[in-house]
Structure formats: structure tokens, C-alpha cells
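Enquirer: what follows is a predicted protein model with its sequence.
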Amino acid sequence: MRLVPALFSVGLLLVTQGCAAPSALWNFDRLDKIGGVSARVEGAPKQIDTPAGKAVQFDGAKDALFVDTHPLAGAETWTIEAVIRPDGGAFEQRWLHLAEIDPKTGQDSATRFLFEIRVKDDRWYLDAFTTGEGYKVTLIDPSKTFALGRWYRVAMSYDGKSFKSYVDGVEQAESPLAFKPQGQGHSSIGVRMNRVNYYHGAILKLRFTPYALSPDAFEAMPQGLN
């Protein structure tokens, strides 16, 4: 009888020691710091009120935020989630860019994550992309489109073998990926790091997790949206 509690204690210790690192949640209650990290504003992105709290709205022309960290640097597996509202505009829009910085030059390397949308008529579809040494994969399916002007949960994840993308918990595309962890760097929100392909729409939150989440563990759609 004494053995059961002992085994339970050992098991609990192993689970505790094996716990993965926590997620980093980026809200937009303030724009000078995002996720506790210094940020820089370009253009005039606006904080807007939603039933779920503050979001940031981008004009698709000059609005952007730059954050002094790469939230998934060093991660071998990962999940990126966001709650976004695409509002139309140009065909190609990059709304999240995580860039590795070459420690020798201090410049951005070619290694990066990109989260994008494509807009056609009154619809949009998702584009998830990552590249680094020995790998380069784009996940995109133009047949899976969604109405503009509504809030959606989007995600991309990597479990050590497969790279997947999702909208509202439904898989959009999948590919094998021989991923290698990315180094330290920085991030841009609302535009690609080199200031092309601005995003027209709003973002409520971002979450970065250094392991692969299943869709049932994704952030739920906040109450009151849509």
C-alpha cells in the first residue's frame, strides 16, 4: 500500500521535470512594449477596443511594429497562434515576421518565419512560411478562403516532423520539414521586416509556444468577437 503513493510521487516529479517551457503571449494593451519587450512604432497603428480587449489596427500602407526579440529562438518544435481580422487591400500581405540576426554581421540572415495572407476579391487565404539552413517550406492553399472583416484564429506548428497551418482549428496545409532551430533576432508585426507587403487589418493577440500544440489546445476564440 505504501508503494502506490511513492510511485505517484516519482511520476509527478518526472512530469514536473519534463514540463516544456511556457508560452509567450503578446497582447496589445500598449504599443511601446509588447510581451514585456521593447517595441518601436512606425506609421500610426491604432489601438482599437474589442469585446475581448485592445487590438492593434494596421492601415496596409505604413503602419508597423518592431519588437526586439525572436520569441522562438532556439526552439526545436513550436506553435505560433494569432487572432486576426483581415480587412482587404493588397493581394500579398505579411503580418508577422520573425527574423534571425547573424551574430557576425549584426544583419538579418535569410532564416525566418513569415505569417501572411493573400487577398482576392472579398476573400482571403492563409500563407505560412519558414526557411533556414537546409529547409524552405511554404504552406498555402488558395482553395481554402474566408470572408474579410471577421475575426479568425490562425496557427502554424511543427512537431519535429510535420509543418502544419490552421484557421479556426481546421488544418489548411501540411508538409514534411527538416527544421533547424533559429537563432536570436527580432520581429515585425504588420509588415515584412524590410518594409514591404504591409498588412491591412487588425491583430488581437499572438502566442508563441516552444512545442507543438494540437488544435484542441489552441487559444479559444475570445468571447464577443464576431
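Expert: Great, that's in hand. Residues are numbered from 1 along each chain as shown.
Enquirer: drop to CA atoms for contacts and neighbour counts, all remaining ones
Expert: OK.
Enquirer: what helix or strand is the residue most central in space within the chain on?
Expert: Closest residue to the average C-alpha location of the chain: Ile80 at 3.6 Å, with CA atoms, centre = their mean. Secondary structure assignment for Ile80, by DSSP states H and E: strand 78-86.
Enquirer: returning to what we had before: touching, the residue nearest to the centre of the chain and Met156? I think so.
Expert: Yes - counting by CA atoms under 8 Å, Ile80 touches Met156, with 5.4 Å between them.
Enquirer: show residues contacting the longest strand belonging to the chain.
Expert: If each strand of the chain is counted by residues according to DSSP state E, the longest one is strand 108-120. Residues from elsewhere that reach strand 108-120 (CA atoms under 8 Å, 6 or more residues apart in numbering): 88-102, 124-133, 182, 185, 192.
Enquirer: take this one as well and set it beside the first:
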Amino acid sequence: MNKNYCLLILFLGYTLIPAQDTLVWKLNNPDTVGNFKTSYLTDRPSVINTEYGEALIFDGVDDGILVNANPLGNADSFTIEVFFRPDSSSDISNYEQRFIHIKNSDDSRRILIELRLKKNRWTLDTFIKNGDSKCTLIDTSIWHEAGKWYKAALSYTKGIMKHSVNGREGMRGKIDFEPIGDNGTISIGVRQNKKSWFKGIIREIKFIR
């Protein structure tokens, strides 16, 4: 086979691989996240020094921020990874904590990364909504110790959503999801309707599109 022809096949093969891009949001300033100005959902989270650098700490009562942007854009497959430290709490009202919430303008499409907390243990809960279709992933047989750092991730591709903690897959489910698009918003530390406040520290959010 002609050498140039082989190189052409190789080049064309690579061009068929979908391109990925990654956004990394360092949370070290409550007024600006990912080069976007934020607004506060009741109160302003504080900056704290950690062993991994500056991060935002949320009090689990009324700290939350809103960004008028959708970091996933028009991606039809994605991974969201959060580097965070959930804290323990004796307040039973803090059982449901929704710390990442992305939605479109009419709330017909929604993505949530959440946790369920029992004093000093937590389990991951993730949710995707597309119109009337919904999928929730939660396994209450898997619990993690609060007060430690974790990477929680939610991924979606080709009708399958799955989540993991520290790279270990927990659950997966089926749902067809349409891109949220450019009219989306994201809240950090609370659901956008100011319910289910997160208590702990968030250092970084990574979006792979």
C-alpha cells in the first residue's frame, strides 16, 4: 500500500473522533466563577484556605451562588466532576443537599448533583430531566464519611447517565437528553429555587464536553 495513502487513512480516522473540550472552574472568589459574574441566592459563601488552595465554604443555611451561563453549552454528551468536602451536620433538615443545579429557562431540562446526609455519612444522588422523562441515580447502601475530600462525577452519553465517587462507578440509568443550550443557568451550593442548601467546601468544578 502506498505510504501516503496510509497516512491519509490515519488522518481521516483521527478526524472522525469527536473533539472534547474541558472547562475548569476554580472556586476561590464568590463574586466571579469561570470568568462570569455571580449573584447570590440569599447569602455570599466565604473564601477559606484549604490544603488544596483557596475554596468556597457554604454554611448549609443560606449560602449559594448563581451564574447566568451554561458551562455545558450545546454538548450532547458530558461529564461534570466536583472536587468538594461535604461536612457533617446534626440538623435533620440538611438531609437533602443539592450543590450543582443546571437548567434551561423553562426548567424543562435539568441536571442535578446532590447528596443525602445522615449526620457524618453521605451518599451521592444525581438527577437528569428531559421534558417528561426523568432519571434518578441513588444507592442508599453506599455511604461515605463526611469531612473528607471527594471527587463526585455525573456523566451522560448516548442515552446512558452514570455517576461515580473518586472514580468508582456507583450507578447508571437510561434517559434521552437534549442539550440545554446557551439559555441555561447554574447554581452552586443550593438548588436554584433556594431549597436544599449544601454544607461544606467546594474547590473545583470540571466540565468535559
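Expert: Yep, that arrived. Keep in mind it's a predicted model, so treat the numbers as computed, not measured.
Enquirer: SS state for Gly13 of the second structure?
Expert: Following DSSP: H, G, I helix; E, B strand; the rest coil, we place Gly13 of the second structure in the helix state.
Enquirer: follow-up on the earlier one: list the buried residues of the longest strand of the first structure.
Expert: Burial within strand 108-120 of the first structure, assessed by neighbour count using 16 or more other CA atoms under 10 Å, is assigned to 108, 111-120.
Enquirer: for stretch 70-84 of the first structure, same thing?
Expert: Of the residues in stretch 70-84 of the first structure, 70-73, 75-84 count as buried by neighbour count, 16+ other CA under 10 Å.
Enquirer: and the gap between Ala198 of the second structure and Gly159 of the second structure?
Expert: Not Ala; residue 198 of the second structure is Phe. In this structure, Phe198 of the second structure lies at 29 Å from Gly159 of the second structure, with CA to CA, to the nearest Å as the measure.
Enquirer: the more surrounded of the two?
Expert: Set Phe198 of the second structure next to Gly159 and count neighbours by other CA atoms under 10 Å: Phe198 wins out with 31 against 13.
Enquirer: contacting residues around the residue mapped onto that one from the first structure?
Expert: Residue correspondence, TM-score structural alignment: Phe198 of the second structure in this structure matches Tyr199 in the first structure. By CA under 8 Å, 6+ apart, Tyr199 of the first structure lies in contact with 58-61, 93-95, 190-191.
Enquirer: ok, so of the residues you listed, who is nearest Tyr152 of the first structure?
Expert: For the contacts of Tyr199 of the first structure, the residue nearest Tyr152 of the first structure by CA to CA is Trp95; the value is 13.9 Å.
Enquirer: what does the closest one correspond to in the second structure?
Expert: Under the alignment (TM-score structural alignment), Trp95 of the first structure pairs with Phe99 of the second structure.
Enquirer: the one helix or strand that match maps to to strand 109-118, inter-axis angle?
Expert: Here Phe99 of the second structure is covered by strand 96-103, with elements defined by DSSP H and E. Put simply, strand 96-103 of the second structure runs at 170 degrees to strand 109-118, going by axes from the mean of the first three to the mean of the last three CA atoms, to 10 degrees.
Enquirer: what's the mean deviation for strand 96-103 of the second structure versus the first structure?
Expert: With the two structures superposed, strand 96-103 of the second structure lies on average 0.7 Å from its match in the first structure, counting by mean CA distance after the TM-score superposition for the first structure.
Enquirer: quick one: that strand to strand 78-86, angle?
Expert: 150 degrees.
Enquirer: just how off-centre is strand 96-103 of the second structure within its chain?
Expert: Between the centre of strand 96-103 of the second structure and the centre of its chain there are 8 Å (CA atoms, centre = their mean, to the nearest Å).
Enquirer: go on, stretch 163-178 of the first structure?
Expert: Mean C-alpha position of stretch 163-178 of the first structure versus that of the full chain (CA atoms, centre = their mean) differs by 13 Å.
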